[in-house]
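> predicted model and sequence follow; I will ask about them next.
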Amino acid sequence: MIEKVPMTQSGFVKLNEELRWRQQEERPRIIEAISEARAHGDLSENAEYHAAKEAQSHNEGRVGELEDLIARAEVIDLSKMSGTTVKFGARVKLIDEDTEEEKNYQIVGDQEADVKAGRISISSPIARALIGKEVGDSIEVNAPGGSKAYEIIGLAWG
């Protein structure tokens, strides 16, 4: 059974844009670099050739990864999301019960996560602790820096 990969529409668009860039712009640029390096002669001691071949290997590996993710993507329409419990796509406002610091997160797919932008992966410890909870609930998260306690003070969609 193929495991679906949940993601938002914007995350799906970004993956498709990266795939297009890697196939239509990066791949030809690398092929050109390999051709130029070959023209320099002896390939056994040609650093440019080896660097270009390594770049090609990295690029093709990422192309395969992107194609797989796009094929397994389950795009979740956030405009249709609602409810009182936290689930994928939710924007959650938390307050740290120790420091009183507020944090805002949106729960997104693994490929879209960017903590600095407030997007946390559905598979992260904090998102797993939030799923199924409601405003007013407290959660405890065992993070790499130790255990943290938060209270959910807001929930929004879209």
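Alright, I've got the coordinates.
> rest of the way, CA atoms for contacts and neighbours
OK.
> what about the strands in the chain?
Remark: strands assigned in the chain by DSSP state E are 5-8, 73-76, 91-96, 102-108, 119-121, 138-143, 146-156.
> try this one side by side with the last:
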Amino acid sequence: MTMAKEYRLSAERFEELKQELTYLKTVREKEVAELIKEARSFGDLSENSEYDEAKNEQGKLYSRIAELEEILSNYTIISEQEKNMDIVHVGNTVVVEDLEFSEEETYQIVGSQEADPMNGRISEESPFGRALLGRKAGDEVVVEAPAGNIRYKITAIQR
């Protein structure tokens, strides 16, 4: 039997997901049911694009609800103790120096549900996130990237 994937969430993200699920199951589900009812009233369902669109919207809604229920039934909250400043944990902000270009960059290590690489939020499951986890300030890490290996030095770990 395979273990369910466990999602690591910050307390804030957990609350956001709970609220989103509540919204989808109450307000949004009613809206979509209304759309379907309205589209049905237009008659012939075989050529009714409004009906197809409403059913499509309902499908997307139900798959998002299922996804949220999956996350919220297999989660752990990232604890404050994990934010020990000696080594990189999920939730830490890490300052690294790109050794090739001598550029400093700052990233926050987050659970996969919160990743947003364009805004410096790196998933713990990404190659970069995995390379940083458990390392100390001063360590050099090598990240395999499509363009070749990139060497970084961890210059600081912040809460």
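Great, that's in hand. These figures come from a predicted structure and were not determined experimentally.
> and the TM-score between them?
Once superposed, the chains reach a TM-score of 0.93 (TM-score structural alignment, normalised by the length of the first structure), with 157 aligned residues with a Cα RMSD of 1.4 Å.
> residue 40 of the second structure against residue 51, yeah?
Yes - using Cα atoms under 8 Å, residue 40 of the second structure makes contact with residue 51 at a distance of 6.3 Å.
> if you count what's nearby, which of the two comes out ahead?
Residue environment comparison for residue 40 of the second structure versus residue 51 gives the larger neighbour count to residue 51, 22 against 16, counting by other Cα atoms under 10 Å.
> whichever helix in the second structure runs longest against the first structure, how far on average?
Ranked by number of residues, the top helix in the second structure under DSSP state H is helix 49-73. Helix 49-73 of the second structure differs from its equivalent in the first structure by a mean of 0.5 Å after superposition (mean Cα distance after the TM-score superposition for the first structure).
> burial measure for the aligned partner of residue 154 of the second structure in the first structure, as a count.
If you follow residue 154 of the second structure across to the first structure using TM-score structural alignment, you land on residue 152. In terms of burial, residue 152 of the first structure registers 22 neighbours under the definition other Cα under 10 Å.
> which residues sit in contact with residue 152 of the first structure?
92-95, 134-139 (Cα atoms under 8 Å, 6 or more residues apart in numbering).
> likewise for residue 135 of the first structure?
84-85, 151-155.
> got a winner among those for most neighbours?
Counting neighbours by other Cα under 10 Å, the one among those with the most is residue 152, which has 22 neighbours.
> before I go, just wanted to say thanks for your time.
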